[in-house]
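Engineer: just need the structure, nothing else, for what follows:
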Amino acid sequence: MSDRRGRPELTDQQRLSWLRLIRTPNIGPATFRDLINAYGSADAALEALPDLARQGGNTKPFRVTTQAQAEREMDFARDTGIRLVAIGERDYPKYLRAIDHPPPLLGIKGDPSVFTMPPVAIVGARNASIAGTKFARQIAAELASADFCIVSGLARGIDTAAHLGSLQSGTIAALAGGIDRPYPPQNFDLAQDITKRGMLVSEMPLGWEPRAQDFPRRNRLIAGISLGLVVVEATHKSGSLISARLAGEMGRLVFAVPGSPLDPRSGGTNRLLRDGASIVCETRDIVEALLPMIDNPPVIPPLAYEPPDLSTVSPPGDSERSAVVEALGAIPTPVDEIVRHTGIAPAKIHLILLELEIAGRLERHPGNRVSLHSF
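Structural biologist: Predicted coordinates:
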């Protein structure tokens, strides 16, 4: 089935199956893609999961998200005005589609017309200075008046100022928890206001309370949705620097606002400038840099290691599985080194790693490196 613009849309049953698969433990966006690649559909992948987990060394019953659990989330989403859009569908953010391993399903609530506006992210310190919040709100308002959509993370400080500055024109808030669990709680009213002219987005299940480890995923959404990312204030250990790094890896432009070397909240932004970020002294600095990208969006470089087609791979043998496990350890190891070390075909290596990941024994790292979990 296709929408009126010719883009394919999932049927209700397909969407339910996708939801079951992505909500099953140990299944992330990369694993989801590999499973669809290997089995052709979410339904077939769901059926194969218990055997894959067992082959990967899982000794406990493997719990696949049930039809009833997925239906409850779908019903709750429908009742609260939340939509679960799939990659490739009309209201999926177009720049997010281009990142490495985009979320297969994205929860959205609000006005999807904001996705048609060129997006720019503004992030920064939660304990922002008065000057920092004033500047963030000012450039957000000026960018909004130039028909840009402002993306941020609904946090205190700079994020809040960015959303408030663009609230009347359209802003997108990426959440670390479920859309029905905006964080922090004191920004609940702001989140509701955003849905009137903007959008809340999250890849997490409805009802999910955000944990510390969920915020890097939120930062990845902020960077992926946007053409460029502006950091207003940030310490050396700020999560905003994670967003900036991810944006740079995605081919987005990274901007930073300079600050006093005596203020710790400027340590991270000044370091970004030292490392090549574009300086921002006024809104025009951002607009002039981003305008050429609107018609020529960033292209993500091809993966250093393109996963092989798993649909015709014969099941690996026990000796092959043992050889791969023996080659792995707690130190992240490049997959191509595992191939060279074991002499096993890359497609089988990939399938064995998939089994280990579904069993909860494998951790993936940047640069196509993997390691075994230490239990």
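
Engineer: contacts and neighbour counts: CA atoms only from here.
Structural biologist: Will do.

Engineer: burial of residue 245, as a residue count?
Structural biologist: Residue 245 has 17 neighbouring residues, counting by other Cα atoms under 10 Å.

Engineer: what about it, which SS state?
Structural biologist: Secondary structure of residue 245, reduced to three states by DSSP: H, G, I helix; E, B strand; the rest coil: helix.

Engineer: where do the helices sit along the stretch 51-200 of the chain?
Structural biologist: Secondary structure of the stretch 51-200 of the chain by DSSP state H, counting those that start in this stretch: the helices cover 67-79, 130-145, 158-165, 188-197.

Engineer: what angle separates the shortest one from helix 130-145?
Structural biologist: If I follow you right, that is helix 158-165. Here helix 158-165 runs at an angle of 40 degrees relative to helix 130-145 (axes from the mean of the first three to the mean of the last three Cα atoms, to 10 degrees).

Engineer: list the contacts of helix 158-165.
Structural biologist: With Cα atoms under 8 Å, 6 or more residues apart in numbering as the test, helix 158-165 has contacts from 122-126, 128, 132-134, 136-141, 150-154, 171-173, 194, 232-233.

Engineer: please enumerate the strands of the chain.
Structural biologist: When assigned using DSSP state E, the strands of the chain occupy the ranges 83-86, 105-110, 119-123, 149-152, 171-174, 199-202, 228-231, 253-256, 278-279, 333-334, 362-365, 369-372.

Engineer: and the contacts of the fifth one?
Structural biologist: Applying Cα under 8 Å, 6+ apart, the contact partners of strand 171-174 are 114, 149-154, 163, 191, 194, 197-202, 218-219, 221-222.

Engineer: same thing but 7 Å
Structural biologist: Contacts of strand 171-174 with the rest of the structure, by Cα atoms under 7 Å, 6 or more residues apart in numbering, involve 149-154, 163, 194, 198-202, 218, 221-222.

Engineer: and for the longest one?
Structural biologist: Under the criterion Cα under 7 Å, 6+ apart, residues 81-87, 195-203 lie in contact with strand 105-110.

Engineer: at 8 Å what do you get?
Structural biologist: Residues lying outside strand 105-110 but in contact with it, judged by Cα under 8 Å, 6+ apart, are 18-19, 22, 81-87, 92, 179, 194-204.

Engineer: ok, now the third one?
Structural biologist: Applying Cα under 8 Å, 6+ apart, the set of residues contacting strand 119-123 from outside is 136, 140, 148-153, 158-159, 162, 222-223, 225-233, 240.

Engineer: please provide the structure for the following sequence as well, for comparison with the first:
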Amino acid sequence: MINNEVACSVAIHNAKGIGAKRYSELLKYFGSATTVVKNISHSDSGRFNLPDTAIKEISNPDWNKIEEDLKWCEDNNHHIILIDQPQYPNRLRQINSAPPLIYVRGNPELLHLPQLAMVGSRNPSSGGKRTAFEFAKALSESGITITSGLASGIDGECHKGALEGIGGTVAVIATGIDRIYPASNKNIAHKISDHGAIVSEFPIGTSPKAENFPRRNRIISGLSLGTIVVEAALKSGSLITAKYAYEQNREVFAIPGSIHNPLSKGCHSLIKQGAKLIETTADILNEIASLIEIPDAATPKAHRKNATEPEESNNLDDDYIKLLEHIDFAPTSVDIISQRSGFPANMVCSMLLVLEMKGVVNSSSGGIYSRI
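Structural biologist: Purely as a prediction, here's the structure:
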């Protein structure tokens, strides 16, 4: 039989009905995970408000299953870190309901570096995707590790951008550490495990469950100095992460957008509630400068310009510059752009394609365009 602190911690953690709070209460009362497993009995159900099934699973664990979990750790890139171990990230330890243990695939040292969470819509606009990628890249180039949830949309773009800088990226997932959801993110997940870190609090083998996604959001914000919301509707899960950040006394930043874009409404709501409006990476770095030491070599590049400002916009012919003057930052139809500019609609369509390729306008379905 396996009988050590890590194995017993996994046994308690895997028992149904044991959350972070009950786990903490058990360890405080018994002194160690090993002692919990050895001494807990059904007479303790009232003291800890535990169902009999949980006590049975703790006192008589499935050691074969736990041994499989521990075998996962035999890979040098795989880690199980307990909350009382020095490898456990201090910022995460400070939050309410900190996970009693975390599974890490990749480099656990990244969890101790200055991090910023970046979250947003799973179905962002093309402009939102570009903003997420460019902000994450610029912040990573400044030495900031970017933390997100490996979801489709904004999360994926943040991870991709962060991997291009020196700060790297952390993905906090809502499944077991051996699962990747959605499957479309498997390639980026492999890159993160090789050059960053993937983190989960859920037992190995846990499949995607709706209730686990909001729960993991407290870890995304808990690891970070602050949370940046890129694009979010009013009922977006990203606002849950921002709520956790507020509760954890961490900074909340929001990137504004068009008043006509429903994906901007969540960000605008956060700004009304006191979130810091940001337009450039410099806005963020100035806010967190007192909390971290930014590498000198990285700072000038991050402050040089807006992270989303297209470099190509200064190299346009006169006709393209004229056309750009008639395109709003809010969604604008081809017909209106044609009327304003005086250019024929077919010519406008051709020019808009060039502008989109240069990264200075976004296109939406129905022939709608907006400036970036």
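
Engineer: distance to residue 77 of structure 1 and mean neighbour count added to the strands of structure 1, as JSON lines?
Structural biologist: Rendered in JSON lines, the data for these read as follows (distance: least, Cα to Cα, whole Å; neighbours: other Cα atoms under 10 Å):
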{"stretch": "strand 83-86", "distance to residue 77 of structure 1": "6", "mean neighbour count": "20"}
{"stretch": "strand 105-110", "distance to residue 77 of structure 1": "9", "mean neighbour count": "22"}
{"stretch": "strand 119-123", "distance to residue 77 of structure 1": "25", "mean neighbour count": "30"}
{"stretch": "strand 149-152", "distance to residue 77 of structure 1": "23", "mean neighbour count": "30"}
{"stretch": "strand 171-174", "distance to residue 77 of structure 1": "17", "mean neighbour count": "31"}
{"stretch": "strand 199-202", "distance to residue 77 of structure 1": "12", "mean neighbour count": "26"}
{"stretch": "strand 228-231", "distance to residue 77 of structure 1": "30", "mean neighbour count": "29"}
{"stretch": "strand 253-256", "distance to residue 77 of structure 1": "34", "mean neighbour count": "26"}
{"stretch": "strand 278-279", "distance to residue 77 of structure 1": "40", "mean neighbour count": "19"}
{"stretch": "strand 333-334", "distance to residue 77 of structure 1": "40", "mean neighbour count": "18"}
{"stretch": "strand 362-365", "distance to residue 77 of structure 1": "31", "mean neighbour count": "17"}
{"stretch": "strand 369-372", "distance to residue 77 of structure 1": "35", "mean neighbour count": "20"}
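
Engineer: returning to what we had before: for residue 349 of structure 1, find the nearest of the helices of the stretch 51-200 of structure 1.
Structural biologist: Ranking those by distance to residue 349 of structure 1, with Cα to Cα as the measure, places helix 67-79 first at 31.3 Å.

Engineer: who are the packing partners of the closest one?
Structural biologist: Using 3 or more Cα pairs under 8 Å, 6 or more residues apart in numbering; DSSP states H and E as the contact criterion, the neighbours of helix 67-79 of structure 1 among helices and strands are helix 12-23.

Engineer: got the buried residues for the helix it packs on?
Structural biologist: With burial defined by 16 or more other Cα atoms under 10 Å, the residues of helix 12-23 of structure 1 counted as buried are 15-23.

Engineer: please apply the same query to stretch 285-292 of structure 1.
Structural biologist: Applying a neighbour-count criterion of 16+ other Cα under 10 Å, one finds 286, 290 buried in stretch 285-292 of structure 1.

Engineer: then stretch 191-210 of structure 1?
Structural biologist: Of the residues in stretch 191-210 of structure 1, those buried by neighbour count under the rule 16+ other Cα under 10 Å are 191-195, 197-206, 209-210.

Engineer: next one: stretch 32-46 of structure 1
Structural biologist: Along stretch 32-46 of structure 1, these residues count as buried under the neighbour rule (16+ other Cα under 10 Å): 32-39, 42-43, 45-46.

Engineer: which of the residues you listed lies closest to residue 118 of structure 1?
Structural biologist: With Cα to Cα as the yardstick, the closest approach to residue 118 of structure 1 among the buried residues of stretch 32-46 of structure 1 comes from residue 33, at 27.5 Å.

Engineer: any idea what that closest one aligns with in structure 2?
Structural biologist: Superposed on structure 2 with TM-score structural alignment, residue 33 of structure 1 falls opposite residue 24.

Engineer: its match is in contact with residue 96, isn't it?
Structural biologist: No - the pair residue 24 of structure 2 and residue 96 does not pass the contact test of Cα atoms under 8 Å, sitting 10.9 Å apart.

Engineer: gap between residue 163 of structure 2 and residue 142 of structure 2?
Structural biologist: Taking Cα to Cα, to the nearest Å as the criterion, residue 163 of structure 2 is separated from residue 142 of structure 2 by 12 Å.

Engineer: could you do residue 56 of structure 2 as well?
Structural biologist: As it turns out, when the distance is counted by Cα to Cα, residue 56 of structure 2 lies 50 Å from residue 142 of structure 2.

Engineer: more neighbours: which of the two?
Structural biologist: residue 142 (24 against 15).

Engineer: that one touches residue 302, doesn't it?
Structural biologist: Yes - the pair residue 142 of structure 2 and residue 302 qualifies as a contact (Cα under 8 Å) at a distance of 6.2 Å.

Engineer: stretch 242-251 of structure 2 corresponds to what range in structure 1?
Structural biologist: Stretch 242-251 of structure 2 falls opposite residues 244-253 of structure 1 when the two are matched by TM-score structural alignment.

Engineer: corresponding residue for residue 173 of structure 2 in structure 1?
Structural biologist: When the two structures are superposed using TM-score structural alignment, residue 173 of structure 2 falls opposite residue 175 in structure 1.

Engineer: list the contacts for its match?
Structural biologist: If you count contacts by Cα under 8 Å, 6+ apart, residue 175 of structure 1 has them with 153-154, 182-183, 200-202, 218.

Engineer: rerun that using 10 Å as the cut-off
Structural biologist: Residue 175 of structure 1 sits next to 107, 152-155, 181-184, 191, 200-204, 210, 214-215, 217-219, 221-222 when contact means Cα atoms under 10 Å, 6 or more residues apart in numbering.

Engineer: separation between it and residue 168 of structure 1?
Structural biologist: Shown here: residue 175 of structure 1 relative to residue 168 of structure 1, a distance of 20 Å by Cα to Cα.

Engineer: kindly report the same for residue 139 of structure 1.
Structural biologist: 14 Å.

Engineer: more neighbours, the two?
Structural biologist: More neighbours surround residue 139 than the other of residue 139 of structure 1 and residue 168, with 24 against 16 (other Cα under 10 Å).

Engineer: now the counterpart of residue 89 of structure 2 in structure 1: closest residue in space that isn't a chain neighbour?
Structural biologist: For residue 89 of structure 2, the equivalent position in structure 1 is taken to be residue 93, counting by TM-score structural alignment. Across the structure, with Cα to Cα, 6 or more residues apart in numbering as the measure, the residue nearest residue 93 of structure 1 apart from its sequence neighbours is residue 115 (5.8 Å).
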